[in-house]
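*Asks:* Pasting the sequence and the predicted model now:
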Amino acid sequence: MTLSVALQHQFSGFTLDAAFEAPEGVTALFGRSGSGKSTLVNAVAGLLRPDKGRITLDGSVLLDTGLGRMLPPHRRRMGYVFQDGRLFPHLTARQNLAYGRWFAPKGQGAEMGRIVDLLGIEPLLDRRPGALSGGEKQRVAIGRAILSNPRLLLMDEPLAALDEARKAEILPYLERLRDEVRLPILYVSHSVAEVARLATTVILMEAGRVTASGPATELLADPAIAPAMGLREAGSMILARVAGPEEDGLTRLETGGGPVFLPDVGAAPGGTLRLRILAQDVMLATERPRGISALNVLAATVEEIRLGEGPGAMVRLRLGEEHLLARITRRSVRLLDLRPGTKVFAVLKTVSVGRENVGTAT
């Protein structure tokens, strides 16, 4: 199922002029606050009529201003999860879920028990929203949206109002939603960590325009967009197969550049994980290092070097079929005589990949 969006809209002091296509999976609209992400999602939902535009979902026309056609929100079959959940305060979690199910076409929709199990909300069913934590409210809100049997799930920064502990609690449920329900999702976020954990496609927005788009693995490893992501947050996402636990409590993972050892990740051997590796945590060497404490030394090839405006540089490395970013200094580039095609070793500390940067893969 493909979502195609092309629209223009003028606000006071701000112009939205954006076009993109979102394939199946989780498409993340990423950008700073005020870049137009929520406006785009509201237009897809039918909550905003743009000045000009066309929106189609799997060939079905939702909006075409040229033809004077705008399908009302209730006929678009969209599930919408807002920042604050927006549960009905006088209803229990069970009743909120049943409200979502009421909108599903007769005889269609997910089975409530399955969604309750998927989101881990069985113990919450008889509580009202006032007795739920922020993360619990969001899980119920997600369940309500899914039970309406939407063609597309819209999520507008659903974790933005949560603290780090609550985000860590809910992210695994979002991964399960992506991997098990396989419902197309348009996900708004300004968090690189969330995008790296969840997205299969990334749409980068700035000042009302789409500046880059593509598969998450490729876009996140593109040195050209590192400044837009924020240099401290810039990094890449690689896939790793779980080989198994080690005797000292570490888990061995296999990547295209060699083994990676991380503290116990709680995943079964044979499974595949997403690893988000910050560019600033990667060191480079032209010879395999010896006598160092870092356990992770990956064989790689320099593919691209992008010099920054200051003393820094961003280097894109190839690890088998994937890419890794390293943020080093211009001086290091010169001293190591780095250039495209140079064989190097990427050095990564075991403790530099935190649990929040390890997710499941589809």
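*Replies:* Nice, thanks for sending it over. Residues are numbered from 1 along each chain as shown.
*Asks:* make it CA atoms for all contacts and neighbour counts henceforth
*Replies:* Will do.
*Asks:* Next, the residues that contact whichever strand or helix holds Val188 from outside, please.
*Replies:* Under the criterion of DSSP states H and E, Val188 resides in strand 185-189. By CA atoms under 8 Å, 6 or more residues apart in numbering, the list of residues contacting strand 185-189 from outside reads 22, 24-31, 37-38, 41, 152-157, 160, 195.
*Asks:* ok, structure two:
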Amino acid sequence: MTIEVDVALHREKGFRLEVAFTAGAGLTALFGRSGSGKTTVIDLIAGLTLPQRGRIAIDGTVLLDTARGIRVPVHRRRIGCVFQEARLLPHLSVRQNLGFGRLFSRGPDGPAFGTVVDLLGLAALLERRPAGLSGGERQRVAIGRALLARPRLLLMDEPLSALDEARKREILPYIERLRDEAGLPIVYVSHAVAEVARLASTVVVLEEGRVAGQGPVDAVLRRPDLIPDGSEAGSVLAVTVAGHDAEAGLTRLAGTGGADREGLRLDVPLLALPVGRRLNLRVPARDVLLATQAPQALSARNVLPGRVASLREEGTACLAEIACGGTTLLARLTRASARDLGLTTGQPVFAIVKSVALDAGLVPGGGGRLEI
């Protein structure tokens, strides 16, 4: 499934949007500061707004082509939308709200009611009214209603922004399941680095109505110039839960995509996740230390041998990309430290991962950071 977007919109108050990108399967995050044009792009794809110029196609089916006079109306686009607020019908039960999505079903096939209920964990909620649901539960029902309309694309416009941290932790695993199991491409709007790192396959960064950068999540989030807060730049590692040591209180994570035979190995405090579970692990650059010799008598459990793949200066800091375990870690250090270490491209080093910013939803009842 391929999504093609190339649109231009100029508004009277001076806002100009000119955005072009192509996305594939999985979850594509539209990422950027508030006012960068993310929601406007969602409205254009859904057909809620008409651009001065543009072409939008899903898997070869043209929904909009201003040059050819094509504009498929909203109700025929087969696009599901989930907004910041769930917008459920308050007088209907959860079962009836879900059934409401079926009224707008236009696809030749799609998930069965029971499949959606199981995917989103809604079985215990079916006879309840929206007023008796938590914010996270209401959003899960809104997602289910959108899925039961049998869309070919799901648009999610900051669906977690109105939720507190506890409710975000509640719903994130369901969005992961949706991404991995529903077989439906998702375009997801967010300005939160942690959400994007955890959920996205591809990231499109918007800045003042333009595409500032796009690509795989791990490549984009290593670039401070593409992140509103440059200090949040870091690596996104695709890992799998390889095993648990309950006595030691540790979980072993293994890299999933490296060519390195040994692969990446990380120990973290014990996680309540099954062996084989895949997840994205975000490692901020500020949490990686470098040494030119193997450190001795160190409390950190994760000391990873690697080589300097690149060096670049960012103001008073230096960013070093370290190739290790078949993946790339980003380390942020001062220019003085880089000089004192004599860092050069290709040099063998040891990366010491002192902490990992795992989303709090991966740690039952825990905070967002794990010291490892």
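*Replies:* Good, I have the coordinates. Since the structure is predicted, the reported quantities are computational estimates derived from the model, not experimental observations.
*Asks:* counting contacts, what elements does the helix or strand just after the strand holding Val188 of the first structure pack onto?
*Replies:* Toward the C-terminus, strand 185-189 of the first structure is succeeded by helix 192-198 as the next helix or strand (DSSP H and E). Helices and strands touching helix 192-198 of the first structure, as assessed by 3 or more CA pairs under 8 Å, 6 or more residues apart in numbering; DSSP states H and E, comprise strand 26-30, helix 164-176, strand 272-278, strand 358-360.
*Asks:* need the ones you listed in TSV with distance to Leu147 of the first structure and mean neighbour count, can you?
*Replies:* As requested, those are arranged in TSV below (distance: least, CA to CA, whole Å; neighbours: other CA atoms under 10 Å):
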stretch	distance to Leu147 of the first structure	mean neighbour count
strand 26-30	18	27
helix 164-176	15	16
strand 272-278	28	22
strand 358-360	24	20
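*Asks:* Let me have these in a markdown table, extended by distance to Pro123 of the first structure.
*Replies:* Written out in a markdown table, the entries for these read as follows (distance: least, CA to CA, whole Å):
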| stretch | distance to Pro123 of the first structure |
| --- | --- |
| strand 26-30 | 28 |
| helix 164-176 | 15 |
| strand 272-278 | 29 |
| strand 358-360 | 25 |
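*Asks:* looking at the ones you listed, which is closest to Ile238 of the first structure?
*Replies:* Closest approach to Ile238 of the first structure among these (CA to CA): strand 272-278, 5.4 Å.
*Asks:* Give me the range in the second structure that the closest one lines up against.
*Replies:* Under TM-score structural alignment, the counterpart of strand 272-278 of the first structure in the second structure spans residues 278-284.
*Asks:* Return the mean post-superposition distance for the matching stretch against the first structure.
*Replies:* Its match in the first structure and stretch 278-284 of the second structure itself, once the structures are fitted together, sit a mean 1.7 Å apart by mean CA distance after the TM-score superposition for the first structure.
*Asks:* What lies in contact with that stretch?
*Replies:* The set of residues that contact stretch 278-284 of the second structure without belonging to it, under CA under 8 Å, 6+ apart, is 194, 197-199, 232-241, 329-331, 355-358.
*Asks:* now swap in stretch 162-177 of the first structure and tell me
*Replies:* Outside of stretch 162-177 of the first structure, the residues within contact range by CA under 8 Å, 6+ apart are 118-119, 134-135, 139, 159, 183, 194, 197-198, 356, 359-360.
*Asks:* ok, now stretch 224-238 of the second structure?
*Replies:* With CA under 8 Å, 6+ apart as the contact definition, stretch 224-238 of the second structure has outside contacts at 32-33, 193, 197, 205, 212-213, 217-223, 255-257, 278-286, 327-331.
*Asks:* residue with max distance from the center of the first structure?
*Replies:* Gly291 (37.1 Å; CA atoms, centre = their mean).
*Asks:* which position in the second structure aligns with that residue?
*Replies:* Looks like Gly291 of the first structure aligns to Ala297 there (TM-score structural alignment).
*Asks:* what ranges do the strands span in the stretch 51-200 of the second structure?
*Replies:* Listed from the start of the chain, the stretch 51-200 of the second structure has strands (DSSP state E, counting those that start in this stretch) covering 53-58, 61-65, 70-71, 79-82, 153-157, 186-190.
*Asks:* Which elements pack onto the longest one?
*Replies:* Applying 3+ CA pairs under 8 Å, 6+ apart, one finds that strand 53-58 of the second structure makes contact with strand 3-10, strand 61-65.
*Asks:* after superposition, how close is the strand holding Val188 of the first structure to the second structure?
*Replies:* With the second structure overlaid, strand 185-189 of the first structure shows a mean distance of 0.5 Å (mean CA distance after the TM-score superposition for the first structure).
*Asks:* Next, work out how far apart Ser34 of the second structure and His191 of the second structure are.
*Replies:* According to CA to CA, to the nearest Å, Ser34 of the second structure and His191 of the second structure sit 7 Å apart.
*Asks:* Next: Arg87 of the second structure.
*Replies:* Distance, Arg87 of the second structure to His191 of the second structure, using CA to CA: 22 Å.
*Asks:* Looking at these two, which is more packed in?
*Replies:* Looking at Arg87 of the second structure and His191 with other CA atoms under 10 Å, you find the greater number of neighbours at His191, namely 20 against 13.
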